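Peer 1: below is the sequence, then the predicted model.
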Amino acid sequence: MDRIGNLETIKFDVMGRCAEDSDFHGIRTLLSSQLLPHTDVDVSNLTDLIIEQNYVGSVIVEDCDTMPGADDDDDDDDTLEEITLLGVTTAVSLAERERFPCVKQLKELLLTLAEKHGRNDALIANLLAEKPCKLGLLINERFVNIPQTIAPPIFFNLKKELQSAVNKKMPFAFTYFVLIAKINKVEIENEVLDEWVNEEEEFLKGKTEYEFEFPLQAENESSIEEEMKQCGQVPYRRVMIFPAHVFEHLIDTLRAGQ
């Protein structure tokens, strides 16, 4: 434990593992507050889907072995119960399924956003209309205090799990991915700059086949969004569609930079 001024900074490591039923609340909170705020997508249903397909993707949690008091055997059970979910990275097929109406809702949302904010929505419309749909939604959400260094191993693991699923004839042979990236617009010296919340996603810049962005606006803004705007940061979402091989190149680039 370090002390900075009058504040104590607690250091701990994080790790990735398969999603479990006990992660439901944490995943749902991340999706509703970061990926899909102010939308009609059934986030609970999407969370159920992520947990059901836990053989693909990872959740990011605190590493119990590095947490303060981890050596205290008497507190093991309490420590496990208090583990905080810090992120989730996975890929969801946008092929519709009866048990998961969230997939149809996601497709409708993407089409609506493209029509409203995009210049040419033909590509996304064609990809979503393809049967079977081979467009995968890449979900990459974590709290802002979790460093970008977690991304290379998490992405590499996702790549291996997707290939394993494809080898078992599961519907994860994606030709394209769609990612909803979080960007803050910051004005510095009369110039508006993009600040990528997840730094690794900036590597996709210039490599997409279709993208558009839109500001987060709602009648009832969250306190965080309101505070960000007061500080000169306007939260945006950028929808980015890119071929599957670009995702593999992203992983190689990130791992080479480690």
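Peer 2: Sure thing, it's come through. Numbers count the residues shown, from 1 in each chain.
Peer 1: drop to CA atoms for contacts and neighbour counts, all remaining ones
Peer 2: OK.
Peer 1: do a quick rundown of the strands in the stretch 1-150 of the chain.
Peer 2: Applying DSSP state E, counting those that start in this stretch to the stretch 1-150 of the chain gives strands spanning 2-4, 7-9, 14-17, 58-62, 85-93, 135-142.
Peer 1: want to throw the ones you listed into a markdown table with mean neighbour count and distance to P153?
Peer 2: Shown next, in a markdown table, are the strands of the stretch 1-150 of the chain (neighbours: other Cα atoms under 10 Å; distance: least, Cα to Cα, whole Å):
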| stretch | mean neighbour count | distance to P153 |
| --- | --- | --- |
| strand 2-4 | 9 | 27 |
| strand 7-9 | 9 | 25 |
| strand 14-17 | 17 | 9 |
| strand 58-62 | 22 | 10 |
| strand 85-93 | 23 | 11 |
| strand 135-142 | 23 | 13 |
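Peer 1: dump those strands to TSV, plus distance to A173.
Peer 2: Shown next, in TSV, are the strands of the stretch 1-150 of the chain (distance: least, Cα to Cα, whole Å):
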stretch	distance to A173
strand 2-4	47
strand 7-9	43
strand 14-17	22
strand 58-62	18
strand 85-93	9
strand 135-142	9
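Peer 1: would you mind measuring from V234 to W196?
Peer 2: Relative to W196, V234 is positioned 12 Å away (Cα to Cα, to the nearest Å).
Peer 1: and the two? Which one has more around it.
Peer 2: Taking other Cα atoms under 10 Å, V234 and W196 do not tie; V234 has more neighbours (21 against 15).
Peer 1: contacts only, for that one.
Peer 2: For V234, the contacting residues are N184, K185, V186, P215, L216, E225, M228, by Cα atoms under 8 Å, 6 or more residues apart in numbering.
Peer 1: from those residues, pick the one nearest T79.
Peer 2: For those, the minimum distance to T79 (Cα to Cα) is 31.8 Å, reached by E225.
Peer 1: how much space between the closest one and P235?
Peer 2: The spacing between E225 and P235, counted by Cα to Cα, is 7 Å.
Peer 1: against that first model, consider the following:
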Amino acid sequence: MPRSSKKRKPNKEPEPSSSSDDSNNSEEEEEELDQHENIQIDLEARTPIDTDHSAILYFLEQSFGSTLKKSILDLNLLATQLINQQSIGSVFYQPVDEADDDDDDESPVLGICSFLRFYQQQNKQVATWLLDKCSDNEQAKAILQTSKCGLFINERYMNIPVDISLPAIRTLRTEISYEIDYWIIHAKLRLDKNNSNTIYYINGEDEIFQNHSTLFIDYTPTQSNNNEWTEKRRIIFVSTNKLDQICSDIEHKLKQ
């Protein structure tokens, strides 16, 4: 579980994760992780720092895809923006035993929980990308064009337990000092090819966000199919006045 306080402990430069080979193997890696149960480890949270860039970029590529053109959505720039915010967002890592003098020990980033606000004038590329994905939905376009919105970034390795989500979301809410009308969640889903009613949320808490959403829109990412599952992405619009109930529902689910 992440602890309530943030630390500025730096971690070593992670191995580059955005190479073409890694991108091509991302689905295979996720399939392999699916075969393992959630691991139980002690996690800590801290503010993102420059050496987290490669890890954050990896998580963004898992969510949005590694084949996006920079002219459409520059994930490298998005990772930089998440780091430069300083006072908003956390990355999660497993702390290294300080008594261990092994210089090779690292504290790799295992997840990120952050928020990127945008208006038409601020982070315009994100707003433009969302407007394109929501072009057939008048209500979604109206929200994006007239309301104060932000993109909720909530990514982690698949076998990191959902338990980290609740304290991370609660901490994030206290860090957001500006007015926001809607949180926009970019959820990763899998649909069973043999039963279209079977939907698996990669992050289980995203289903709770959807249950309290104003609307949601699905789209299919590139290279989305394998033998058993069809990959989907779901853009979920959630009014900020629903967040208290969402946190309560996540807490209830974790106690089950």
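Peer 2: Looks like it arrived, so ask away. Source: prediction; values computed, not measured.
Peer 1: so what number do they get for TM-score?
Peer 2: Scored against TM-score structural alignment, normalised by the length of structure 2, the superposed chains reach a TM-score of 0.76; 214 aligned residues with a Cα RMSD of 2.3 Å.
Peer 1: hang on, the earlier thing: please identify every residue contacting each of V234 and W196 of structure 1.
Peer 2: Contact criterion Cα under 8 Å, 6+ apart; residues shared by V234 of structure 1 and W196: N184.
Peer 1: ok, the aligned residue in structure 2 for D48 of structure 1 - how many residues close by?
Peer 2: Superposed on structure 2 with TM-score structural alignment, D48 of structure 1 falls opposite T80. By other Cα under 10 Å, the residues close to T80 of structure 2 number 18.
Peer 1: hang on, isn't T80 of structure 2 packed against H53?
Peer 2: Yes: look at T80 of structure 2 against H53 with Cα atoms under 8 Å: they come within range, at 6.8 Å.
Peer 1: among the contacts of V234 of structure 1, which recur in structure 2?
Peer 2: Mapping these onto structure 2 (both residues aligned by TM-score structural alignment, their matches' Cα atoms under 8 Å) leaves N184, K185, V186, E225 still in contact.
Peer 1: ok, so what distance separates the aligned partner of I164 of structure 2 in structure 1 from E195 of structure 1?
Peer 2: For I164 of structure 2, the aligned residue in structure 1 is I150 (criterion: TM-score structural alignment). For I150 of structure 1, the distance to E195 of structure 1 (Cα to Cα) stands at 19 Å.
Peer 1: now do V56 of structure 1
Peer 2: As judged by Cα to Cα, V56 of structure 1 and E195 of structure 1 stand 29 Å apart.
Peer 1: in terms of neighbours, single out the busier of the two.
Peer 2: Neighbours per residue (other Cα under 10 Å) separate V56 of structure 1 from E195, with V56 holding more: 24 against 17.
Peer 1: in contact with that one, which residues?
Peer 2: Going by Cα under 8 Å, 6+ apart, V56 of structure 1 touches C18, T90, A91, L158, E161, L162, A165.
Peer 1: most neighbours out of those residues, which is it?
Peer 2: T90 leads these on contacts (other Cα under 10 Å) with 26 neighbours.
Peer 1: that residue pairs with which position in structure 2?
Peer 2: Per TM-score structural alignment, the equivalent position to T90 of structure 1 in structure 2 is S114.
Peer 1: contact partners of stretch 145-152 of structure 1?
Peer 2: Residues contacting stretch 145-152 of structure 1 (Cα under 8 Å, 6+ apart): L86, N198, E199, E200, I251, L254, R255, Q258.
Peer 1: try 10 Å
Peer 2: 13-16, 60, 86-87, 89, 140, 142, 157-158, 197-201, 250-258 (Cα atoms under 10 Å, 6 or more residues apart in numbering).
Peer 1: which residue packs closest to the equivalent of A55 of structure 2 over in structure 1, ignoring adjacent ones?
Peer 2: Using TM-score structural alignment, the partner of A55 of structure 2 in structure 1 is G26. With sequence-adjacent residues excluded and distances taken as Cα to Cα, 6 or more residues apart in numbering, G26 of structure 1 is closest to L85, at 5.5 Å.
Peer 1: does the one you found touch L30 like I think?
Peer 2: Yes: using Cα atoms under 10 Å, L85 of structure 1 is in contact with L30, at 9.1 Å.
Peer 1: shared neighbours, the two?
Peer 2: Contact criterion Cα under 10 Å, 6+ apart; residues shared by L85 of structure 1 and L30: R142, F143.
Peer 1: where do the helices sit along the stretch 1-150 of structure 1?
Peer 2: Under the criterion DSSP state H, counting those that start in this stretch, helices of the stretch 1-150 of structure 1 are mapped to 24-30, 43-52, 76-81, 101-117, 122-129.
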